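Trainee: structure for this input, please:
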Amino acid sequence: MVSVAAVQNTSGKLPIVERLSELRAVAGLRGGRTELKSRYHTSPLKIAKTFPLNVGGNLQLAVVQMDGSPGLLEGDSYLFDWHVEEDSKLYVTNQAYTRVHPCEAGHSKIVQRLSLEKGAVLEWIPEPIMLFRDARFVSETVIELEERSVCVLSDIFCPGRLSRGEAFRFQTYDAKVSVKYKDELIHYQRQKWEPALLPIDSAGCFGSFTHMGALSVFSDLITPEVVTKVRERIEGLTGIPDGVSWGVARTAKYGLVVQVAGHAAWKLQRLLLKAWDSVRFELLAQPPLRLLKEAWMSSSNE
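Mentor: Next up is the predicted model:
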């Protein structure tokens, strides 16, 4: 969908046309199994494949969403809207990195709306996001929770194509996350990076690291004991990649965050994959969940 509005371009070139692409879906129970009850998407976004799963006796649906374009261009705006009905269990991922291309005056944007009814589980584990030279990127994530619902959200940030000398050559990264529980705002964060204005290598920013990531979990089922057990399970892991720093913390209410920093996206993915396993075990009493690409990534980097 192309917006009729245009962004004012002060460079004197043609106006920037805003292009909105949407992917909306509702997941719910049919016959005791989670299925997609409705779906709607516009190019270049689409649902590539669904996988009914039985993991440890737990019936769950896995969905792979796809972007058929080379990445986000200036003026592109993506909307992902997922609603998970009561007691449904859904895992969503995508097929490739989210690549953000250069912007002259405008920006690229992703809005994610994740709504969970009572007892619903949504595990949102996308591939990393990479900002090319001169990219301007805005991200807004809104999560709405009800009783006993669980939302797991993974996020890995790459500062550019390092092999091309693009480390921290993007213009702006502006990401907001808000979480509501029964209409009460229980968590809000905003991370904004502008390398031209910030001392990126300071201890309060990236320090010596180039990549950052987090596994965030929100639910009224999270207790201090769950957070402690997740931390202990990660501490007991073997084979954590070299050069990765990590920590586990509670949010102000109903949440925990596993934060990681390192020098390669695959290293952060590998550790966050294990952190996700720990959360599934301690919070959901479920074994690890794997599709082919996760299993390949884990084994190929042993």
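
Trainee: only C-alpha atoms for contact and neighbour calcs from this point on.
Mentor: Will do.

Trainee: could you look up the SS state of Val217?
Mentor: At Val217, secondary structure determined by DSSP: H, G, I helix; E, B strand; the rest coil is strand.

Trainee: again with the one 3 residues further on
Mentor: Here Asp220 is recorded as coil under three-state DSSP.

Trainee: how about Ala196, what does it touch?
Mentor: Remark: with contacts taken as C-alpha atoms under 8 Å, 6 or more residues apart in numbering, Ala196 is in contact with Gln171.

Trainee: from Lys180, how far out is it?
Mentor: Counting by C-alpha to C-alpha, to the nearest Å, the separation of Ala196 from Lys180 is 34 Å.

Trainee: those strands in the stretch 201-302 of the chain, which residues are they?
Mentor: Read by DSSP state E, counting those that start in this stretch, the stretch 201-302 of the chain holds these strands, from start to end of the chain: 211-218, 245-250, 255-262.

Trainee: what residues does Tyr78 make contact with?
Mentor: By C-alpha under 8 Å, 6+ apart, Tyr78 lies in contact with Leu20, Ser21, Glu22, Leu23, Lys109, Ile110, Val111.

Trainee: element containing it, please.
Mentor: With elements taken from DSSP states H and E, the one containing Tyr78 is strand 76-84.

Trainee: I'd like the next helix or strand past that strand.
Mentor: That would be, after strand 76-84 and using DSSP H and E, strand 89-94.

Trainee: next SSE downstream of that next one?
Mentor: Once strand 89-94 ends, the next helix or strand along the chain (criterion: DSSP H and E) is strand 98-100.

Trainee: that following strand: what's the following helix or strand?
Mentor: From strand 98-100, the next helix or strand downstream (DSSP H and E) is strand 108-116.

Trainee: re the thing from before, now the angle between strand 89-94 and the strand holding Tyr78, please.
Mentor: Counting by axes from the mean of the first three to the mean of the last three C-alpha atoms, to 10 degrees, strand 76-84 lies at 160 degrees to strand 89-94.

Trainee: distance between strand 76-84 and the chain's centre?
Mentor: 12 Å (C-alpha atoms, centre = their mean, to the nearest Å).

Trainee: could you pull out the buried residues of it?
Mentor: Judged by neighbour count (16 or more other C-alpha atoms under 10 Å), strand 76-84 contains these buried residues: Asp76, Ser77, Tyr78, Leu79, Phe80, Asp81, Trp82, His83, Val84.

Trainee: for the comparison step, fold the sequence that follows:
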Amino acid sequence: MAADGTDAPHPSFAEYAAEPIPQAAVGAPGKDGVLDLRFGRTDAGTALVHDYTTVPFHVSGTLDHDPHPDGTTVFIQSPTGGVAQGDRHEVNIAVGKDAVAHVSTQSSTKIQSMNRNYASAETTLSVERGGHLDYVPEPTILYADARYAQDLTLELEPDSTAILADVVVPGRLARGERFAFERYRSRVRARGPDGPLFEDTTHLVPEERDPTAPGVLGEFTVYGTAFVVAPDRETAGLSDMLHAAVADREARTGATALPNDAGVVVRALGERAETVQAALRTAWDRARQELLAAAAPSGRKY
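Mentor: Purely as a prediction, here's the structure:
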């Protein structure tokens, strides 16, 4: 990381990047976490054919509870208490030809309070021809004074699909902490064989603009998004189907087609993480049945 912040994920983080950290500096052991997973199709179905991790990431192999006969699951684990200031995480997940993989986290990602620098995660997902990836981590919880940037890039080959979900909780709600974080920025980009498909960015700075204002989150606290990326499928019908599937959920939900016939985005707003997760899971399950003729895997992680 350059001292002048030129490597910051966005200009708004450049000033943070120049702040030294008195404990473990950026780049110190345990600060630059790397996760590299590759799934491949074998005679027995999908297998994890390569994995490499550094602290704070850990994987313990695969689970075979996916309803899809060729699918497999990996839960990303962490022995730490959360993401701290100065952490830089890099996640790479590749799904090979005709493989079916589901990747999630063991528990919520806790972005700890910060008074110096910031934390970031850069995630690159790729799916080869005929493959499918479900990337559905547990919620991200933004503690008071957290500064966090995440950047996710998805690359699809022809006839491949992916479902990406993200739930953001703006504080430790049980103790009355709401929108006390300093800055949160999340960007999702997708590319297909012919070029860019869509880009979606969320940038929240409570001190500059009240997230509960009309046109932002309004009366709601927790928000979530699910991207059903399927460029080779009929988009309008899929959008209508998912909108109908989530219409009666406790969370406020809706679905709309993505640009360039890339698929569908489902958004959900609620007062609790559980209601938002339930709405997105309904959309995930319905989309998976449409794309793979198989239900979403069980969310049980204990």
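
Trainee: TM-score for these two?
Mentor: The TM-score (TM-score structural alignment, normalised by the length of structure 1) is 0.88; 285 aligned residues with a C-alpha RMSD of 2.2 Å.

Trainee: switch the strands of the stretch 201-302 of structure 1 over to CSV; also include distance to Arg161 of structure 1.
Mentor: Converted to CSV, the strands of the stretch 201-302 of structure 1 look like this (distance: least, C-alpha to C-alpha, whole Å):
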stretch, distance to Arg161 of structure 1
strand 211-218, 11
strand 245-250, 21
strand 255-262, 15
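
Trainee: in JSON lines: those strands, plus distance to Pro288 of structure 1 and mean neighbour count.
Mentor: Supplementary listing: those in JSON lines, determined by distance: least, C-alpha to C-alpha, whole Å; neighbours: other C-alpha atoms under 10 Å:
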{"stretch": "strand 211-218", "distance to Pro288 of structure 1": "15", "mean neighbour count": "23"}
{"stretch": "strand 245-250", "distance to Pro288 of structure 1": "19", "mean neighbour count": "17"}
{"stretch": "strand 255-262", "distance to Pro288 of structure 1": "17", "mean neighbour count": "22"}
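
Trainee: nearest to Tyr40 of structure 1, out of these?
Mentor: Evaluated with C-alpha to C-alpha, the strands of the stretch 201-302 of structure 1 place strand 211-218 nearest to Tyr40 of structure 1, the distance being 26.5 Å.

Trainee: what about the closest one, how far off from structure 2?
Mentor: Mean deviation of strand 211-218 of structure 1 relative to structure 2 after superposition (mean C-alpha distance after the TM-score superposition for structure 1): 0.7 Å.

Trainee: between strand 255-262 and that strand, find me the angle.
Mentor: 170 degrees.

Trainee: centre of the chain to strand 211-218 of structure 1, how far?
Mentor: Taking mean C-alpha positions (C-alpha atoms, centre = their mean), strand 211-218 of structure 1 and its chain are 8 Å apart.

Trainee: what stretch of structure 2 does it fall on?
Mentor: Using TM-score structural alignment, strand 211-218 of structure 1 corresponds to residues 222-229 of structure 2.

Trainee: how about the helices of the stretch 151-300 of structure 1, start to end?
Mentor: Residue ranges of the helices in the stretch 151-300 of structure 1, as given by DSSP state H, counting those that start in this stretch, are 224-235, 265-284, 292-300.

Trainee: compare those helices and give me the one nearest Val142 of structure 1.
Mentor: Val142 of structure 1 lies closest to helix 265-284 among the helices of the stretch 151-300 of structure 1, at 20.6 Å (C-alpha to C-alpha).

Trainee: for Asn54 of structure 1, grab the count of nearby residues.
Mentor: With neighbours defined by other C-alpha atoms under 10 Å, the count for Asn54 of structure 1 comes to 12.

Trainee: for it, pull up the helix or strand it's in.
Mentor: Using DSSP H and E, Asn54 of structure 1 maps to strand 45-55.

Trainee: have a look at how far, on average, that strand is from structure 2.
Mentor: For strand 45-55 of structure 1, the mean deviation from structure 2 after alignment is 2.2 Å (mean C-alpha distance after the TM-score superposition for structure 1).

Trainee: in terms of secondary structure, what does that strand contact?
Mentor: Using 3 or more C-alpha pairs under 8 Å, 6 or more residues apart in numbering; DSSP states H and E as the contact criterion, the elements in contact with strand 45-55 of structure 1 are strand 16-30, strand 33-41, strand 58-67.

Trainee: turn these into a markdown table, including distance to Lys253 of structure 1 and mean neighbour count.
Mentor: Putting these into a markdown table (distance: least, C-alpha to C-alpha, whole Å; neighbours: other C-alpha under 10 Å) gives the following:
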| stretch | distance to Lys253 of structure 1 | mean neighbour count |
| --- | --- | --- |
| strand 16-30 | 26 | 18 |
| strand 33-41 | 29 | 16 |
| strand 58-67 | 27 | 19 |
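
Trainee: for the ones you listed, could you give me CSV that also reports distance to Arg290 of structure 1?
Mentor: Putting these into CSV (distance: least, C-alpha to C-alpha, whole Å) gives the following:
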stretch, distance to Arg290 of structure 1
strand 16-30, 20
strand 33-41, 17
strand 58-67, 10
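
Trainee: for Pro128 of structure 1, which of the helices of the stretch 151-300 of structure 1 is the nearest?
Mentor: helix 265-284 (7.2 Å).

Trainee: matching residues in structure 2 for the closest one?
Mentor: Taking TM-score structural alignment, helix 265-284 of structure 1 hits residues 273-292 over in structure 2.
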